[in-house]
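1. Only the shape, not the letters, is given here:
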């Protein structure tokens, strides 16, 4: 017994009776485990463990593992190969290698999945793979604690080859072994194929032909469905595209506005990808970018170039709204108004069924205005914080690290907000909206179909909106 107040050197569920070092290694005649005379050598360790576990030792010595060790087969396991040496945990501990869900994956497979060992000893291969592909293996991988593992069928310490009458997997004993979990299955279950991989010689020919049938039918069926649906989609896509190409469609975006959109679109995508690649370099989409870092700082250069393009796009847009009539009109139409709040409330009421008709919107509705002014705000914030980080050394000559640290935090979270908003808000409006899908082509040719055109500044009362067909005509020319 350990001295009072001392901690046992071995973690085990029997800690009050845990052993001292000398119980296993000896006292004055301590020898390395490689010495056959050592109490913890390959051939002696079972005897050492048997000083406390005598019944288990008797079973082990008669088993295929014990007799193999006695014959000098170094690849055969002993107590420590399965239970560990100093960190020995009980079978009910989830961290133990002999815990129910760990036996097959952590313990038995160490030897039975060793190709060199299997080849040297003439052991069958693929045992773990066949177990994992069976119901037992699939349930174990899903977290089941009651499903059978290797030891459930083959035994624990009393493991014998299937040709031995004492084996729990001997032909005469299979019904009893399987009956522990399947008491009403009868001999049919025991007569079934065991440890058989698909498409191998041990598989039933009936199963082989049924599998072959589905391997042919599944791709053929899906190929027909995909081909049929592609033709259906393509015809509808052409019809959808024709709405934007028709000359009767109204011009919603001018050439300059489309150029600004392309500059913003491309620079934003590059900034998002290269920016988050710095934060998440191990992500699958970031690896092709950061892989160049050892030879050339591709990510940083691309990020700064894209930032420059976005700044130029912002300057272009600013000049456009100041010096061009169309730009000034853009800002006028985009300017937030009290009516937008009413439109939002009325639209939400329509969505939940409290109103029978949606409100009449101006040229730009509340959703588009929210996105536009968020883009303006976000661009200013990202340009300012990005410039502070770009000129890091210069900034630190006049300020403290708190400024650059704040810029880093703001730059990151503003990027997260902008990216998420584009995916959730903008992508829905131009891609995933059922009336728009697969994409709103206005950004290409500037046109919009009639049902999407809103030409006025708002002609319907937010209290009693008028249906689209009954709306009074706007005297101004359509945009």
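-> All right, it came through fine. All values derive from a computational prediction rather than experimental measurement.
2. contacts and neighbour counts: CA atoms only from here.
-> Noted.
3. Could you measure from residue 209 over to residue 216?
-> Noted for residue 209: a distance of 11 Å to residue 216, by Cα to Cα, to the nearest Å.
4. go on, residue 225?
-> 15 Å.
5. Repeat that for residue 318.
-> Counting by Cα to Cα, the gap from residue 318 to residue 216 is 61 Å.
6. the more surrounded of these two?
-> Counted by other Cα atoms under 10 Å, residue 318 and residue 216 do not tie: residue 318 has more neighbours, with 13 against 10.
7. How about the helix or strand in which that one is found, which residues are buried there?
-> According to DSSP states H and E, residue 318 maps onto helix 298-323. For helix 298-323, a neighbour-count test (16 or more other Cα atoms under 10 Å) marks 299-300, 302-304, 306-307, 309-311, 313-314, 316-317, 320-321 as buried.
8. List the buried residues of stretch 415-426.
-> Applying 16+ other Cα under 10 Å to stretch 415-426 flags 415, 418, 419, 425, 426 as buried.
9. now do the same end-to-end measure for that stretch.
-> 15 Å.
10. quick one: the strands in the stretch 151-300 of the chain?
-> According to DSSP state E, counting those that start in this stretch, the stretch 151-300 of the chain carries its strands in the segments 250-251.
11. next up, a second structure to put side by side with the first:
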């Protein structure tokens, strides 16, 4: 914690770099993917999306490079987690873990009841609320479907050895639909779930700076992560 500015270091520089790479590649994949999905002149606004990248070929190259970079970033993150846990720099505690717990289900129900005016008490969150956990683990789900199908589509000749001959008439269409539809779901999810919860809420608008600085104010920490605040500072933090 920085005593002068009363801020708490929530994310270190490695975690922020991983997030920036994920953000950048996600945007590149979204724009190039949409352009490649609807390149026809008859689809409104789609033709200029392809022209921005210098044509479908260039858009495809950027799309593949961004996709591979995202996958490498994801692998880096997984190994990073393993390193942090194995060295004891990261510990699994119920009030700080990103792992979903039964409490998260209870918190979600409490939050819904509170918003509906039925419940009188808001749930108390630790380092990560059920919203953060859903947001985080959705990446693992997406990487499994979008990432794997993307690799198949990027390297069709090599991938064809994994599929039996009787599936050749339909397997590529299924993979293409999986890749495209899951990508669309990811874009909608990021726009309406992640962006709202992390940037567009009234107390964070127009943007939370935590993803850049890695810091959160003590007042915000008390309000948004009271269980983590008590764990880190206990009663001493009440005098801050």
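-> Perfect, I can see it now. These numbers come from a predicted model, not from an experiment.
12. what TM-score comes out when they're superposed?
-> Remark: TM-score between the superposed chains equals 0.82 [TM-score structural alignment, normalised by the length of structure 2]; 219 aligned residues with a Cα RMSD of 2.7 Å.
13. What helices and strands are in contact with the helix holding residue 318 of structure 1?
-> helix 255-279, helix 287-290, helix 325-334, helix 366-390 (3 or more Cα pairs under 8 Å, 6 or more residues apart in numbering; DSSP states H and E).
14. Output the residue interval of structure 2 matched by the first one.
-> Per the alignment by TM-score structural alignment, helix 255-279 of structure 1 matches residues 13-37 in structure 2.
15. cool, and the last one?
-> Residues 130-154 of structure 2 are matched to helix 366-390 of structure 1 when aligned by TM-score structural alignment.
16. Give the buried residues for the helix or strand hosting residue 22 of structure 1.
-> For residue 22 of structure 1, the host element (DSSP H and E) is helix 21-25. Under the neighbour-count criterion of 16+ other Cα under 10 Å, helix 21-25 of structure 1 has 24, 25 buried.
17. Check stretch 400-410 of structure 1 too.
-> 404, 407, 408, 410.
18. contact partners of it?
-> 385, 386, 388, 389, 392, 395, 396 (Cα atoms under 8 Å, 6 or more residues apart in numbering).
19. Closest one of those residues to residue 55 of structure 1?
-> residue 389 (70.7 Å; Cα to Cα).
20. and the closest one, what is it in contact with?
-> Contacts for residue 389 of structure 1 (Cα under 8 Å, 6+ apart) come out as 404, 407, 408.
21. what residue of structure 2 takes the place of the first one?
-> So that's residue 404 of structure 1. So residue 404 of structure 1 corresponds to residue 172, using TM-score structural alignment.
22. so which strand or helix has that match?
-> Assigned by DSSP H and E, residue 172 of structure 2 falls within helix 171-189.
23. corresponding residues in structure 1 for the helix or strand that comes right after that helix?
-> Using DSSP H and E, the next helix or strand after helix 171-189 of structure 2 towards the C-terminus is helix 195. Aligning helix 195 of structure 2 against structure 1 (TM-score structural alignment) gives residues 427.
24. circling back: go through the buried residues of helix 298-323 of structure 1 and say which is closest to residue 135 of structure 1.
-> When these are compared against residue 135 of structure 1 (criterion: Cα to Cα), the nearest one is residue 299, at 47.0 Å.
25. any idea how far residue 290 of structure 1 is from the nearest residue to the closest one once chain neighbours are set aside?
-> Leaving aside its sequence neighbours, residue 299 of structure 1 sits nearest to residue 274 (Cα to Cα, 6 or more residues apart in numbering; 5.5 Å). Using Cα to Cα, one obtains 9 Å as the distance from residue 274 of structure 1 to residue 290 of structure 1.
26. same check, this time on residue 453 of structure 1
-> 44 Å.
27. repeat for residue 239 of structure 1
-> Here the criterion is Cα to Cα. By it, residue 239 of structure 1 lies 42 Å from residue 290 of structure 1.
28. between these two, who's got more neighbours?
-> residue 290 (20 against 11).
29. Now do the same contact list for the more buried one.
-> By Cα under 8 Å, 6+ apart, the residues touching residue 290 of structure 1 are 277, 278, 281, 298, 299.
30. Next, the contact list for the third one, please.
-> Applying Cα under 8 Å, 6+ apart to residue 281 of structure 1 gives the contacts 287, 290.
31. and residue 66 of structure 2, what pairs with it in structure 1?
-> Residue 66 of structure 2 maps onto residue 306 in structure 1 when the alignment is built from TM-score structural alignment.
32. Its match and residue 267 touch, don't they?
-> Yes. With contact defined as Cα atoms under 8 Å, residue 306 of structure 1 reaches residue 267; the gap is 4.7 Å.
33. Just the closest of the buried residues of helix 298-323 of structure 1 to residue 47 of structure 1, please.
-> Of all those, residue 299 has the smallest distance to residue 47 of structure 1: 62.2 Å, by Cα to Cα.
34. Doesn't residue 362 of structure 1 belong to a strand?
-> No. Counting by DSSP: H, G, I helix; E, B strand; the rest coil, residue 362 of structure 1 falls outside a strand, being coil.
35. Look up how far residue 238 of structure 1 lies from it.
-> 29 Å.
36. More neighbours: those two, which one.
-> residue 362 (20 against 10).
37. Could I get the contacting residues of the aligned partner of residue 214 of structure 2 in structure 1?
-> In structure 1, the residue paired with residue 214 of structure 2 according to TM-score structural alignment is residue 446. Contacts for residue 446 of structure 1 (Cα under 8 Å, 6+ apart) come out as 251, 252, 253, 254, 255, 258.
38. Equivalent analysis for residue 178 of structure 1, please.
-> Listed by Cα under 8 Å, 6+ apart, the contact partners of residue 178 of structure 1 are 153, 189, 190.
39. Sort out which of those are buried, if you could.
-> 153, 190.
40. And the contacts of residue 178 of structure 1, which is closest to residue 441 of structure 1?
-> Comparing these against residue 441 of structure 1 with Cα to Cα places residue 189 closest, at 62.3 Å.
41. what does the closest one align to in structure 2?
-> Counting by TM-score structural alignment, residue 189 of structure 1 has no partner.
42. do you know how far the closest residue to residue 18 of structure 2 other than its chain neighbours is from residue 223 of structure 2?
-> The shortest distance from residue 18 of structure 2 to any non-neighbouring residue, by Cα to Cα, 6+ apart, is to residue 73 (6.4 Å). Counting by Cα to Cα, the gap from residue 73 of structure 2 to residue 223 of structure 2 is 32 Å.
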